[in-house]
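Participant: Sharing a model that was predicted from the sequence below.
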Amino acid sequence: MAALARQLLGDAILSNMLLLGYAWQKGAIPVRRPAMEKAIELNGVAAATNQKAFALGRWLAHDNAAVLRLLAPVQVVRMQMKAGGSLAGLIDDRTRRLVGYQNAALADRYRKRIAAVQRTLAGRSDAEALVRQVATQYFRVLAVKDEFEVARLYARPEFLQSLRDAFEGEFKIGFHLAGGPFGKLDKLTGKVSKTRVGGWIRPMFRMLASVRFLRGSWLDPFARGAEAVLNRRVRDAYEEDLDAIEQVAAQWPAERLRELLAWPASVRGYGHVRERQAQSGFARRDKARSNPFPNEEAS
């Protein structure tokens, strides 16, 4: 199980959840599936990954051969990129993704910010590494996986095709959603839980994805939600930091600058997990912005 978990899920520690799913599918655990999935969700630790491991364990019990086929060796292709080309490729890739995520205006906003950072850091020996960090983190704070993005990803024909490639015969699709009207407040925990809906919702996904240009506008039906407010707070804080480095880049030591530009990496997950992670990210930001370094006067 450990080898299977490592190869298919990337971490041998997930073998425990894999085994739990296997045992449940075999009838060894007298608990209903929604209750099992709810327990994994409430645990709050890598819930999505553990749900995936639980589902894979169930699949392993149901069709062992199908799961083992996933372990078939693949050919690893290593691409050699021209010196200096990888950063440009990263920026181009993220720019294209932002067009799909929302529109060309957001992609242009991203590219202009990155270009400004490149000008600010020009001449530093670590400039490329720092710009790469900004290109990665700024994309993350702009392209948050919100209700519009979930709808867009699930509405894509590639999603349904991936299921047909993975499963044989007829199958039913279910989604666990916590956004908009599907989020339910658990009176016991005070946290928002998910609602399971069937494949009938895919036309609604397509409709919502088609109006994703409303994101962030006064017509955005999700804009006042707690998570949307938090995401804007993270974005605005990071843009403020990108503006600030123009004044401090020449004086700050490399480690402090790296920390300031990297803090959004701490903001992960959804719901209450994201709120907790955001607190950690803002703490990293505050430390980078306020703690003096050697040979620097405290502000």
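Facilitator: Perfect, I can see it now. Here the structure is a predicted model, which is why all the values come from computation and not from measurement. Numbers count the residues shown, from 1 in each chain.
Participant: Only C-alpha atoms from now on, for both contacts and neighbour counts.
Facilitator: Fine.
Participant: after the longest helix anywhere in the chain, next one along is what?
Facilitator: Determined from DSSP state H, the single longest helix within the chain is helix 226-248. Using DSSP states H and E, the helix or strand that follows helix 226-248 in sequence is helix 254-262.
Participant: ok so, going back, who are the packing partners of the longest helix of the chain?
Facilitator: helix 104-121, helix 127-142, helix 254-262, helix 271-290 (3 or more CA pairs under 8 Å, 6 or more residues apart in numbering; DSSP states H and E).
Participant: mind checking which of those is nearest residue 59?
Facilitator: The minimum distance between residue 59 and those falls on helix 271-290, with 27.6 Å, by CA to CA.
Participant: Would you mark the buried spots in that closest one?
Facilitator: 271, 273-275, 277-278, 280-282, 284-285, 288-289 (16 or more other CA atoms under 10 Å).
Participant: now, among these, which is nearest to residue 57?
Facilitator: Minimum distance to residue 57 across those is 24.8 Å, recorded for residue 273 (CA to CA).
Participant: ok, that closest one touching residue 42?
Facilitator: No - Residue 273 is not in contact with residue 42 according to CA atoms under 8 Å; the separation is 10.3 Å.
Participant: Checking my notes, residue 175 in a strand, right?
Facilitator: Yes - counting by DSSP: H, G, I helix; E, B strand; the rest coil, residue 175 is located in a strand.
Participant: Below is structure B, check it against A:
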Amino acid sequence: EQGWAAIIDGVGGTGVVTVGAVLGMAAHLEDKGCGMIDMAGLAQKGGSVFTHVRIARTPDDIHAIRVSAGKADLVLGCDLVVSGAKKVLTAVREGHTIFVANTAEIMPGEFARSADFSLPIGRLKKAIRAAAGDDKAHFFDATRTATALFGNSLGANMFMLGFAFQHGGLPLSAEAVEKAIELNGEAVAMNVAAFRWGRRAAHQPEFVRGLVAQPGPAVAGKAGPGTDVAETLDDIIARRVAFLTAYQNAPYGRRYAEKLAVLRAAEAKAIPGSTTVSQAAARNLFKLMAIKDEYEVARLYTDGSFAAELGKQFQSYERLEFHLAPPIMGRRGNDGSPRKSSFGPWMMKGFRLLSAMKGLRGTAFDLFGYTAERRMERRLLAQYEADLELIAGSLAPARVDAAVAPASVPALIRGYGHVRRASADKALSERQRLLERLSSTLARPKLQAAE
């Protein structure tokens, strides 16, 4: 026997290796032997990271650190996707390995390559339960809980360590772990608190979940136009009018509201009690009106929210560096597509100036408005506003689905620059098909009752 064996898994750059280091120090404080291997692969930040940990009575009792098939006493999963990997599951022994996993939906690299990527949460949890057994598999959204408790997600891994401890997963005392956190010296108060909250979550999961679910000023303040926490169409529209007013000006916000008012009235008349089509239009018209152009990027960097998020995620930093592909005088690759360049901290002054110039958007003095992408954006908006008029005149109880589909076409337009142009072309093709389908339902004769 080589003592206790564990695998800690997660995503590079989130502190997975630190958890292993804390366990190593805690073992040292209890005069036990400990060995660790960190396997970060080629992509240390953002890629899969695995730390194998062995703790035994003495260092001489440890002959091999890497945890082989079926030999793990604990799997501490700081990321659900990595936890469901084959190399982790093969180390699990059903009925013996304690498996704890953070259920937060953290997107892997595949998300950047596929716009329609979604996490197979249910399948991953099922695979973990099948490997460890229902009694040994334990799940909790540590990232959301840490964010609610501490204002950022940095305590999530220590929360999971406490969660594992309370489920009987560690051969160490709580005192030794907390002392090791203290000796590590990084955000000591928060990490000790996260460890203790993880223990409580294992003991009283519903209490902790209920505490996190309670609405509060910090949570409510984060509800933006894309969060769709509103229950009514009025709330959905009101939030977006407020956003568009800050984005451009009050008349711009009114333009949005007035376009929707026409459609909403038509839907209420044709299909009493229904707001399905209007809700789809509210989200998609906003998407085309609130494009993240140069002025908006500058506004978001300088309105205070970016600085606040930096303060939550980092205790300190030396400098900021921005990677941008300016549409005017920007670098181009061999294929003609834009290439990003690096800009130093001085760029924040440029952002403040550009944000103050947002009133030029859409005018003859808007230099960015002459680019092909901005002209395309204006055409898409005008076209969609015309489509909404067509949809308003086509509404009937039997045509709700046929009307919602073309109203939702802008949702297919994603990305920026040449990526956005490609997705817009696909969206336009789909728009044509869906409008033809709506027209066919209008032309379809009604069935006559048999005489």
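Facilitator: Now that the structure is in, tell me what you want to look at. Bear in mind that the values here come from a model prediction, so they are computed numbers and not experimental data.
Participant: Mind telling me the TM-score for this superposition?
Facilitator: Here the TM-score for the pair of chains, by TM-score structural alignment, normalised by the length of the first structure, is 0.73; 249 aligned residues with a CA RMSD of 3.3 Å.
Participant: can you map out the strands along the stretch 101-250 of the second structure?
Facilitator: 137-140 (DSSP state E, counting those that start in this stretch).
Participant: for it, what spans make up the helices?
Facilitator: Using DSSP state H, counting those that start in this stretch, the helices of the stretch 101-250 of the second structure run over 110-113, 121-132, 142-150, 156-166, 174-184, 188-203, 205-213, 217-220, 233-247, 250-270.
Participant: most neighbours per residue, which of these?
Facilitator: The highest mean neighbour count among the helices of the stretch 101-250 of the second structure, using mean count of other CA atoms under 10 Å, belongs to helix 156-166: a mean of 27.
Participant: and it, what does it pack onto?
Facilitator: helix 16-29, strand 74-77, strand 98-102, helix 142-150, helix 188-203.
Participant: what range in the first structure matches stretch 367-379 of the second structure?
Facilitator: Using TM-score structural alignment, stretch 367-379 of the second structure corresponds to residues 221-233 of the first structure.
Participant: quick check, distance from that stretch to the centre of its chain.
Facilitator: Put simply, stretch 221-233 of the first structure sits 16 Å off its chain's centre (CA atoms, centre = their mean, to the nearest Å).
Participant: Run through who's touching it.
Facilitator: 141, 144, 146, 147, 180, 215, 216, 217, 270, 271, 275 (CA atoms under 8 Å, 6 or more residues apart in numbering).
Participant: 10 Å instead, please
Facilitator: The contact list for stretch 221-233 of the first structure, computed with CA atoms under 10 Å, 6 or more residues apart in numbering, reads 141-148, 179-180, 214-218, 234-239, 267, 270-272, 274-275, 278.
Participant: Out of those residues, which end up buried?
Facilitator: 141-148, 179, 214-215, 234-235, 237-238, 267, 270-271, 274-275, 278.
Participant: buried set for the longest helix of the first structure?
Facilitator: In helix 226-248 of the first structure, counting by 16+ other CA under 10 Å, buried: 227, 228, 231, 232, 234, 235, 237, 238, 242, 245.
Participant: One more: stretch 129-142 of the first structure?
Facilitator: For stretch 129-142 of the first structure, a neighbour-count test (16+ other CA under 10 Å) marks 130-142 as buried.
Participant: what stretch of the second structure lies opposite that stretch in the alignment?
Facilitator: Stretch 129-142 of the first structure corresponds to residues 276-289 in the second structure, going by TM-score structural alignment.
Participant: if we can go back for a sec, between the helices of the stretch 101-250 of the second structure, which one is closest to residue 4 of the second structure.
Facilitator: Across these, closest to residue 4 of the second structure is helix 156-166 (CA to CA), at 13.5 Å.
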